[in-house]
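>>> Sequence first, predicted coordinates after that:
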Amino acid sequence: MDTSGSLSITHLIFNASPLVQFVMLFLLGLSIASWTIIFSKSNSYKAARAKADEFEDKFWSGIDLNNLYQECIKKGQDLIGLEVIYSSGFKEFVRLINSGPADQEVVMDGTYRQMKVSQSREMENLESHLATLATIGSISPYIGLFGTVWGIMHAFIALAAVKNATLSMVAPPIAEALIATAMGLFAAIPAVMFYNRFVSKVEALENRYINFMDEFATILNRRLVRVRSEMNMKNNEVPQNSVQPSNGYSQKSFNHPLGEEHQNQYSRARVNTQSSPYHTPGVEGDRYRNSSRSPLQGQ
């Protein structure tokens, strides 16, 4: 199409009917909002995945649970993803232990519920603005189509008043109407494409969080059984086994999430997942089973 003179795109836009111009301006605003969300969410998901990798490397490196908790507390409001889930779960676990004698099932149920609440809040942050992106992708083509229909209708009304209609009279109104459709597609296509991509990333992170919660709950449950056994063997000498996340606790009881005697054997135990007592089924938890590396060696 000849884009010079009266049929240039800018000329058609500025000489379109007021309603078509409003539709174009609205679609331009939707496109800007869409790309703003796309860049923002891309950075958020990239940071969330990097933080999850960093935390899991540290968690499975054999670091003391209390030291890891203190590191999370020092970050304050900068906690993201697994850090939030871990710190909330560990804090609730210690609180229930120190509140007095409690059934093991009650302790673990309360701990897991607290981690679930934190995980739900993290998912809300990850899913924020995705609905807006989906809405833009859904309505933009229809808004553009509305502008096109209105523009063509306006063109035919103008032609009705002319006895001898020519192509030069028909082309400009139809061209300006089609610009609205093009702008609608320009706003919708990236929004739909990135929405589907972001949903996939959110689901992957959600599975990763859930698998970590299951693994961490299994570790805490195992340690709780062991601590109770040691306390019974020592005639319930509670002060020696008191757990305080702020002041420290028995190094023997909570030195490593798997226990001291398992720390050096962990990499071998994770390979044989069928017989290992430390394997937790799950999509993300099985990544160590399918890898030749030990989870203690990092990502």
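All right, it came through fine. None of the values given here were measured: they were computed from a predicted structure.
>>> rest of the way, CA atoms for contacts and neighbours
Will do.
>>> Can you get me a residue count around L68?
The tally of other residues near L68 (other C-alpha atoms under 10 Å) stands at 17.
>>> whoops, F93 was the one
Counted with other C-alpha under 10 Å, F93 comes out at 24.
>>> and it, what does it touch?
Contact partners of F93, counting by C-alpha atoms under 8 Å, 6 or more residues apart in numbering, are V107, M108, G110, T111.
>>> how about the strands of the chain, start to end?
243-244, 248-249 (DSSP state E).
>>> So which of the ones you listed is the most surrounded?
strand 243-244 (a mean of 18; mean count of other C-alpha atoms under 10 Å).
>>> what's next to that one, contact-wise?
Under C-alpha under 8 Å, 6+ apart, the answer for strand 243-244 is V94, I97, N98, Y249, S250.
>>> filter those to the buried ones?
With burial judged by 16 or more other C-alpha atoms under 10 Å, the buried subset of these is V94, I97, Y249.
>>> how much space between the first one and Y249?
Pointing back at V94 there. Going from V94 to Y249 by C-alpha to C-alpha, to the nearest Å gives 10 Å.
>>> thinking again about what came up before, in JSON lines, list the contacts of strand 243-244 along with distance to Y69.
Output for those, formatted as JSON lines (distance: C-alpha to C-alpha, whole Å):
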{"residue": "V94", "distance to Y69": "11"}
{"residue": "I97", "distance to Y69": "16"}
{"residue": "N98", "distance to Y69": "16"}
{"residue": "Y249", "distance to Y69": "12"}
{"residue": "S250", "distance to Y69": "15"}
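>>> ok, structure two:
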Amino acid sequence: MNVIDLFLKAGILVQCVMLLLLAFSVISWAIIIQKSRMLTQASHQIKEFDEQFWSADQLSKLYEECHEQKDSLSGTELIFYSGFKEFSRLYKINPDMPKAALDGASRAMRLSVNRELDILETHIPFLGTVGSISPYIGLFGTVWGIMHAFIALGSAKQATLQMVAPGIAEALVATAIGLFAAIPAVMAYNRLSVRVARLDQDYLNFIDEFTAILQRQAVAVRK
């Protein structure tokens, strides 16, 4: 007997449990592949813009370049653009209060970070949910299948292991599929969460560095 035979010979409820777990597994792998690519692109974008940022002669020119493609900005490019835009706007309104301009730029950049993290974290909690509930769903299907196997065994005139073994094997497949769905989901959830946290720290580090540069420029202009 193979897994397909065990699935076809299982009860309707156990089959529904197996199909649900397989659906969880397929969706989880789709999320894992999509998010892995997205986080890799985000990491590359940070490195590329970091080189561009520190090699720029004037931040105003870099801002103009970002402004030309403002609809497609993401990551540190978007953080820089929103921060520089807010700082310039507030500083022109009241050049005697650079601190207010710096605070406004910092808030704008942190809002951009929150939006970026919302995009990066989308669907990742689903992996944690799958990893948490899949073993229990599989166990439910197993218990249900074994219960029916023993009920059928009780009505038989002569009980043998050969009679009950196929039913128990069919039920245990549900637990196996539950673990098959849960283990990759848990591992990916932990790994992706760590990567998102690292990106978050990179964004916050950029905000601190950029804010320090704006502060030095504001002080230099006042002198």
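Received, thanks. All values reported here derive from a predicted model rather than from experimental measurement.
>>> about what we covered before: now, the contacts of strand 243-244 of the first structure that are in helices?
Counted as lying in helices by DSSP state H, out of those, are V94, I97, N98.
>>> Residue in the second structure paired with Q77 of the first structure?
Residue pairing (TM-score structural alignment): Q77 of the first structure is matched to D71 of the second structure.
>>> swap that for R208 of the first structure, please
Match for R208 of the first structure (TM-score structural alignment): D202.
>>> and that match, what does it touch?
I46.
>>> same deal with M183 of the first structure?
So M183 of the first structure contacts M24, L27, L28, G144 (C-alpha under 8 Å, 6+ apart).
>>> Out of these, which end up buried?
M24, L27, L28, G144.
>>> Give me the neighbour count for the counterpart of N196 of the first structure in the second structure.
Superposed on the second structure with TM-score structural alignment, N196 of the first structure falls opposite N190. N190 of the second structure has 13 neighbouring residues, counting by other C-alpha under 10 Å.
>>> how much space is there between N190 of the second structure and L204 of the second structure?
According to C-alpha to C-alpha, N190 of the second structure stands 21 Å off from L204 of the second structure.
>>> try Q34 of the second structure
Distance from Q34 of the second structure to L204 of the second structure, by C-alpha to C-alpha: 24 Å.
>>> More neighbours: those two, which one.
Neighbour count, other C-alpha under 10 Å: between Q34 of the second structure and L204, L204 has more, with 17 against 12.
>>> quick one, what contacts the more buried one?
Applying C-alpha under 8 Å, 6+ apart, the residues contacting L204 of the second structure are R110, V113.
>>> Go again with 7 Å.
Applying C-alpha atoms under 7 Å, 6 or more residues apart in numbering to L204 of the second structure gives no contacts.
>>> Check the one 10 residues further on too.
The contact partners of L214 of the second structure, by C-alpha under 7 Å, 6+ apart, come to none.
>>> separation between the residue sitting furthest away from the middle of the second structure and M163 of the second structure?
Farthest-out residue of the second structure from its mean C-alpha position, per C-alpha atoms, centre = their mean: K157, at 55.3 Å. Distance, K157 of the second structure to M163 of the second structure, using C-alpha to C-alpha: 11 Å.
>>> same check, this time on S132 of the second structure
For S132 of the second structure, the distance to M163 of the second structure equals 34 Å [C-alpha to C-alpha].
>>> ok, now I213 of the second structure?
Here I213 of the second structure is placed at a distance of 78 Å from M163 of the second structure (C-alpha to C-alpha).
>>> One more: F140 of the second structure?
Applying C-alpha to C-alpha to F140 of the second structure and M163 of the second structure gives a distance of 22 Å.
>>> cool, S155 of the second structure as well?
To M163 of the second structure, S155 of the second structure is 12 Å away according to C-alpha to C-alpha.
>>> out of these two, which sits in the busier spot?
The residue with more neighbours, out of S155 of the second structure and M163, is M163; 15 against 9, by other C-alpha under 10 Å.
>>> looking at the alignment, what does the more buried one pair up with in the first structure?
Matched to the first structure by TM-score structural alignment, M163 of the second structure sits across from M169.
>>> what about the closest residue to its match other than its chain neighbours, how many residues close to it?
In space, and not counting its chain neighbours, M169 of the first structure is closest to L159: 7.7 Å by C-alpha to C-alpha, 6 or more residues apart in numbering. Using other C-alpha under 10 Å, L159 of the first structure has 15 other residues around it.
>>> shouldn't L159 of the first structure be in contact with L167?
No - in this structure, L159 of the first structure is not within contact of L167 by C-alpha atoms under 7 Å, at 10.7 Å.
>>> So in the second structure, which helix runs the longest?
The second structure, longest helix under DSSP H: helix 161-222.
>>> mean offset of that helix relative to the first structure (after superposition)
Taking mean C-alpha distance after the TM-score superposition for the first structure, the mean distance separating helix 161-222 of the second structure from the aligned residues in the first structure is 0.6 Å.
>>> my guess is A218 of the second structure meets K99, correct?
No - checked against C-alpha under 7 Å, the pair A218 of the second structure and K99 is beyond contact range at 8.9 Å.
>>> ok, these two, which is more surrounded?
Each of A218 of the second structure and K99 has its neighbours counted (other C-alpha under 10 Å); A218 has more, 20 against 15.
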